[in-house]
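Chemist: sequence below, structure please.
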Amino acid sequence: MFFVIAIAGKRWSNREPLAHEKRWSKISFIAACLGLALHLTFFFTRWIGSGQIPTSNMYEFMTFLAMAIMIAFVIVYLIYRKPLLGMFTLPLVVIIIGYASVFPSEVQPLIPALQSNWLKVHVTTAALGEAFFAVSFAAGLLYLASVIDFEGTTKAQKREQFWLEFCLYSIVLVVGFIVVVFAFKGAGYEAQFVQEKVTIDSQGAEQTSSATVDYTLPPIAKPFNSQPVHIDSFLGMKDGLFEAPSWMNGVNAGRKLNTVIWSVIAGSILYLLLRLVFRKPLGAVIHPLTKGIEAEDLDEISYRAIAIGFPVFTLGALVFAMIWAEKAWGRFWGWDPKEVWALITWLYYSAYLHFRLSRGWHGKRSAWLSVIGFVIVLFTLIGVNLIIAGLHSYAGV
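Modeler: A predicted model of the protein is given here:
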């Protein structure tokens, strides 16, 4: 909020705009550092209290990632002193902490594969590298908001406007997910289904088993081949509106599909409300805020953040990860989904640096690459953990 005052409050301030921005930027940065200090206190007291580094499940890892983004932001801010970057990086941190808070926050005992000092080195360095990618994403998004012509009518200009708006809409969807989960959790909503699963054993005989699936959101999509046990009243709903497809056979696939549907509904409603309030696309709302900042500076910040984060990510997500994999499972590489997507992320940012340094891809091309890159990072962190089964699935608990 202080960074918003520093940027947007210049037009209403009695002070000279530069003096207003300088004063509130200082206040904002001090507040951000205090928040980071509290987050560090939380991290180390939880570590001391539990006796294990708090990065072993989705709640702990996502809160650590948020803290790492704050550390990366402080480093980049001290170099470039651009308050507009804080106005967009810090909300990303808040969203990630909100997302983390959806998961159980209890300390969970480490499984044998996680009982290694290489876990500390691997996870912390990988997350710190991803944190710099997040700062690059914020700078890239700001660059696009500053240079795209929102009054343009050509086909290329319309396409740029659409994709930037789609990026902002996607961020609003995540906010919608957090809002709807906390709303129903606060109301104490519960629904429960019994799902029957039929499997074929090695001798060709059918084996039937049943499992209980708990919902904390009203069941628009219920588990495949299931019957309701208990459903709290919501708009007269006594059963799911439809079954999840049979091919979605992952753990709690129906519940996850239901969460995605609710996220799209809540996020779309929130997006429409914002459009009604501002009466223009969100990109056009942001565009005036970027006046007075050089687009080349944002382009440079986006590149420098990746240049700092890439070697750190290389060490954490590949080198240290392979050493840990050899210690835990007796092999350096096993084509586990998380390993594959970590490699895809590394190859993508390798290509980014190649195009930037060898082909001279600056400006819009570089900004779009930084934005898409962080989308890949988020899928590696969230999509792989929660959708694709693998050795890293324990992180989705």
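Chemist: from here on, contacts and neighbour counts on C-alpha atoms
Modeler: Noted.
Chemist: and the top helix by length along the chain, what's buried?
Modeler: Assignment by DSSP state H gives helix 17-50 as the longest helix of the chain. Buried residues in helix 17-50, counted by 16 or more other Cα atoms under 10 Å: 17, 20-21, 24-26, 28-29, 32, 36, 39-40, 43, 46.
Chemist: any idea which helix or strand comes after that helix?
Modeler: Beyond helix 17-50 on the C-terminal side, the first helix or strand identified by DSSP states H and E is helix 58-80.
Chemist: counting by contacts, list what that next one packs against.
Modeler: helix 17-50, helix 83-100, helix 117-147, helix 295-313 (3 or more Cα pairs under 8 Å, 6 or more residues apart in numbering; DSSP states H and E).
Chemist: I'd like the structure of this one too, to check against the first:
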Amino acid sequence: MNLETTSSWFLMAAFVLYCAAFIGFVLAVTGRRWADRSPEQHQRKWGWVSFGISAAGFGAHLAFFFTRWAAAGRIPTSNMFEFMTFLAMMTTAAFLIIYALYRSPVLGAFAMPVGFVLLAYAAVFPQEISPLIPALQSHWLMIHVTTAAAGEAFFAVGFAAGLMYLLRVVNFKPTTSGGRAQVFFVELTIFTVLAIVGFVGTVFTFKGAGYEAVFLQEKSSVDQKGQLTTTEETVTYTMPPIVKPYNSEMVRMTPFLGMKEPLFETPSWMNGVNAGRKLNTVVWSLLTAAIMYAALRLILRKPIGAAIQPALDGMDPEDLDEISYRAIAIGFPVFSLGGLVFAMIWAHKAWGRFWGWDPKETWAFITWLFYTIYLHLRLSRGWLGRRSAWMAVIGFVVVMFTLVGVNLVIAGLHSYAGV
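Modeler: Purely as a prediction, here's the structure:
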């Protein structure tokens, strides 16, 4: 068994252990109602058991990281698969640190899914070890990417705690327009989480079924001499093409539920790498999320947030607010170094300039600016509670758009990350 195969087994073990830890944290929170011992004893016992499983999963994840590093001969953070697995690992590390400080099993029930969903999301990307492109052949790859991901991992924990706070305090039987707006946006956040889960589920389902659709796309570009050149490239879908690539012709397509050709064409302004295929995946994710959300609402007969809220009984909202703030306060200086300072140094060495307003650079700056405003409003203007929690939730949405969404809409120097 070679190192690459061994690393894959370690990654699978980490995923299984993360899922088991999540189940343990859920039992710690919900099982206290029928436990023989006192609810506090039950929660404490299952909380530490689940913490131990989480730590074991993190150990397996570390083993994956270093065995893949040995197999590749470089730090494994150079493409979307490697970066997202590393982000999932750092999110788990951030959770373990925060849990050791606050010892709240409820946090595990919300933070652990962030870790294993990121891991599942990573698994949809090509996993083969490939050589680095010239721009990535620098020790600054390790310094920039690892510190940026570490900061974003603490933002993820802050997001989880912020969402928990909202689920704890929002009145799901509102009598005012403001109250109804709060419920709507909480449910929208839950829908967004379901969209990520739907993305992972649909990709694995269609890949497992061996689905394929192939298009021939014609692309035009202007060379350095100002002459227009046209090239053709093959684009392969592994999901039924609701949206086909811009300016393309279908070569072959496996029919699905009576659909024998795409319904729409990707807009021309979406010129990121493989934008058509990514947009098609987003559409499928939203459709799947809509089906799951509708099914849950029918089963629960109430907003999903209202069904989750009783599990948070006994949690002090101020504690949740503090956990969210502390996680972001830890992550902010780390992200500032990795996402901006070290990134600018690497950009100067790779491209001869510190800053060029590349789309990824711009959105990294927007992310940093957003969390700067968050900390300013909290520390100087007293934005605590709901306003702080909403900013923690929105901030992580900005983070995910920076990591994923930018590659869909805009082509830039970081477009290799979206392949």
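Chemist: quick one: TM-score?
Modeler: After superposition, the two chains reach a TM-score of 0.96 (TM-score structural alignment, normalised by the length of structure 1), with 397 aligned residues with a Cα RMSD of 1.6 Å.
Chemist: okay if I get the buried residues of helix 17-50 of structure 1 as CSV plus distance to His362 of structure 1?
Modeler: Output for these, formatted as CSV (distance: Cα to Cα, whole Å):
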residue, distance to His362 of structure 1
Pro17, 30
His20, 32
Glu21, 28
Trp24, 31
Ser25, 28
Lys26, 30
Ser28, 30
Phe29, 29
Ala32, 30
Leu36, 32
His39, 35
Leu40, 36
Phe43, 38
Arg46, 43
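Chemist: how much does the longest helix of structure 1 stray from structure 2?
Modeler: Superposing on structure 2 and averaging over aligned pairs (mean Cα distance after the TM-score superposition for structure 1), helix 17-50 of structure 1 comes out at 0.7 Å.
Chemist: and the angle from that helix to helix 83-100?
Modeler: Put simply, helix 17-50 of structure 1 runs at 30 degrees to helix 83-100, going by axes from the mean of the first three to the mean of the last three Cα atoms, to 10 degrees.
Chemist: residue range for helix 17-50 of structure 1 in structure 2?
Modeler: Alignment note (TM-score structural alignment): helix 17-50 of structure 1 is matched to residues 39-72 of structure 2.
Chemist: distance from that stretch to the middle of the chain?
Modeler: A distance of 19 Å separates the centroid of the chain from that of stretch 39-72 of structure 2, by Cα atoms, centre = their mean, to the nearest Å.
Chemist: try stretch 76-86 of structure 1
Modeler: The answer for stretch 76-86 of structure 1 is 21 Å, by Cα atoms, centre = their mean.
Chemist: buried residues in that stretch?
Modeler: Val76, Tyr77, Arg81, Lys82, Pro83, Leu84, Leu85, Gly86.
Chemist: residues contacting it, please?
Modeler: Phe3, Ala6, Ile7, Ser25, Phe73, Ala138, Ala139, Leu142, Thr290, Ile301, Ala305 (Cα atoms under 8 Å, 6 or more residues apart in numbering).
Chemist: quick one: which of those residues has the most company?
Modeler: Highest neighbour count within these, by other Cα atoms under 10 Å: Ala139, with 29 neighbours.
Chemist: wait, isn't it in contact with Ala295?
Modeler: No: the pair Ala139 of structure 1 / Ala295 is not scored as a contact, 9.6 Å apart, by Cα atoms under 8 Å.
Chemist: which neighbours do these two have in common?
Modeler: By Cα under 8 Å, 6+ apart, no residue touches both Ala139 of structure 1 and Ala295.
Chemist: which bit of structure 2 covers stretch 284-298 of structure 1?
Modeler: Using TM-score structural alignment, stretch 284-298 of structure 1 pairs with 306-320 in structure 2.
Chemist: for that stretch, buried residues please.
Modeler: Ala306, Gln309, Ala311, Leu312, Pro317, Leu320.
Chemist: now, which of these sits nearest Ser336 of structure 2?
Modeler: Leu320 (24.3 Å; Cα to Cα).
Chemist: how near is that closest one to Met90 of structure 2?
Modeler: Separation of Leu320 of structure 2 from Met90 of structure 2 (Cα to Cα, to the nearest Å) stands at 21 Å.
Chemist: what of Phe22 of structure 2?
Modeler: Taking Cα to Cα, one finds Phe22 of structure 2 at 17 Å from Met90 of structure 2.
Chemist: can you check Ala275 of structure 2 too?
Modeler: Applying Cα to Cα to Ala275 of structure 2 and Met90 of structure 2 gives a distance of 28 Å.
Chemist: burial of Val197 of structure 2, as a residue count?
Modeler: Neighbours around Val197 of structure 2, by other Cα under 10 Å: 20.
Chemist: and it, what pairs with it in structure 1?
Modeler: Checking TM-score structural alignment: Val197 of structure 2 goes with Val175.
Chemist: average offset of the strand or helix carrying its match relative to structure 2?
Modeler: Assessed by DSSP H and E, Val175 of structure 1 sits inside helix 155-186. Helix 155-186 of structure 1, aligned to structure 2 and superposed, deviates on average by 0.6 Å (mean Cα distance after the TM-score superposition for structure 1).
Chemist: downstream of that helix, the next helix or strand is which one?
Modeler: Criterion used, DSSP H and E; the element after helix 155-186 of structure 1 is strand 191-200.
Chemist: how big is the offset of that following strand relative to structure 2?
Modeler: Strand 191-200 of structure 1 sits 2.7 Å off on average (mean Cα distance after the TM-score superposition for structure 1).
Chemist: so what's the residue count around Leu369 of structure 1?
Modeler: 21.
Chemist: what sits against it?
Modeler: Tyr352.
Chemist: within the helices and strands, which one has the aligned residue in structure 2 for it?
Modeler: Taking TM-score structural alignment, Leu369 of structure 1 has Met391 as its aligned residue in structure 2. Met391 of structure 2 belongs to helix 385-400 when assigned by DSSP H and E.
Chemist: any idea how far that helix is from the chain center?
Modeler: The answer for helix 385-400 of structure 2 is 14 Å, by Cα atoms, centre = their mean.
Chemist: what's the mean deviation for the helix or strand following it versus structure 1?
Modeler: Moving toward the C-terminus from helix 385-400 of structure 2, the next helix or strand (DSSP H and E) is helix 406-409. For helix 406-409 of structure 2, the mean deviation from structure 1 after alignment is 2.9 Å (mean Cα distance after the TM-score superposition for structure 1).
Chemist: cheers, nothing more for now.
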